[in-house]
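Novice: prediction below, plus the sequence it came from.
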Amino acid sequence: MVDEWSGFAALLANLIEKYAVVLNLDALPDLVIEEAVSEKDDADKNIHENDIEPVKAA
């Protein structure tokens, strides 16, 4: 079954195969994920605390 995306998928596959050696993707450093800082988390929770004025009774 050939659809309109198969030609594009084949082009991408060929480009990746051709340039994977040039880009040397195996030599990239490992991804490092840092833990969230609790101070920043607390600030994000209270960011909208003072955005809306309190409702006053008539």
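Specialist: Sure, I can see it. Numbering: from 1, shown residues only.
Novice: C-alpha from now on. contacts and neighbour counts both.
Specialist: Fine.
Novice: max-length helix in this protein?
Specialist: Counting by DSSP state H, the longest helix found in the chain is helix 6-23.
Novice: toward the C-terminus, what is the element adjacent to that helix?
Specialist: Downstream of helix 6-23, the first helix or strand assigned by DSSP states H and E is helix 38-45.
Novice: helices and strands around that following helix, which ones?
Specialist: Taking 3 or more CA pairs under 8 Å, 6 or more residues apart in numbering; DSSP states H and E as the contact definition, helix 38-45 has no neighbouring helices or strands.
Novice: if we can go back for a sec, show me the contact partners of the longest helix of the chain.
Specialist: Around helix 6-23, nothing counts as a contact under CA atoms under 8 Å, 6 or more residues apart in numbering.
Novice: before we go on, here's another structure to hold up against the first:
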Amino acid sequence: MNRNITQEEEAQRAPIETKWMNSAAVNARPFLHYLQYLTYGRLGERDHQLHALGVLGS
């Protein structure tokens, strides 16, 4: 994932931190379950959506 940063934000960081400021790290497994939840919701598959939500919550 990428995010935008301002010059002010960049000025507040150490030079080594600037390299990683454009990126955001997320744990893949919960993110994938969240994407499943959204996808099943759009497809109208409520049972699968609720299952993905349950897995995400655990």
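Specialist: Sure thing, it's come through. In this text, all values refer to a predicted model and were calculated from it rather than measured experimentally.
Novice: send over the TM-score of the superposed chains.
Specialist: Superposed pair, TM-score by TM-score structural alignment, normalised by the length of structure 1: 0.28. Supporting alignment: 21 aligned residues with a CA RMSD of 2.2 Å.
Novice: coming back round to it: can you list the buried residues in the longest helix of structure 1?
Specialist: For helix 6-23 of structure 1, the neighbour count (16 or more other CA atoms under 10 Å) marks no residue as buried.
Novice: measure residue 35 of structure 2 to residue 42 of structure 2 for me?
Specialist: 11 Å (CA to CA, to the nearest Å).
Novice: more crowded one of these two?
Specialist: The neighbour count for residue 35 of structure 2 versus residue 42, taken as other CA atoms under 10 Å, is higher for residue 35 (14 against 11).
Novice: now residue 6 of structure 1: how far from residue 13 of structure 1?
Specialist: In terms of CA to CA, residue 6 of structure 1 sits 10 Å off from residue 13 of structure 1.
Novice: likewise for residue 42 of structure 1?
Specialist: 45 Å.
Novice: which SSE is residue 47 of structure 2 in?
Specialist: helix 46-57.
Novice: quick one: buried residues of that helix?
Specialist: Neighbour-count burial for helix 46-57 of structure 2 [16+ other CA under 10 Å]: 48, 49, 52, 53, 56.
Novice: helices or strands up against it?
Specialist: Going by 3+ CA pairs under 8 Å, 6+ apart, helix 46-57 of structure 2 lies up against helix 28-43.
Novice: buried sites along the helix it packs on?
Specialist: Result for helix 28-43 of structure 2 [16+ other CA under 10 Å]: buried residues 30, 33, 34, 36, 37, 40.
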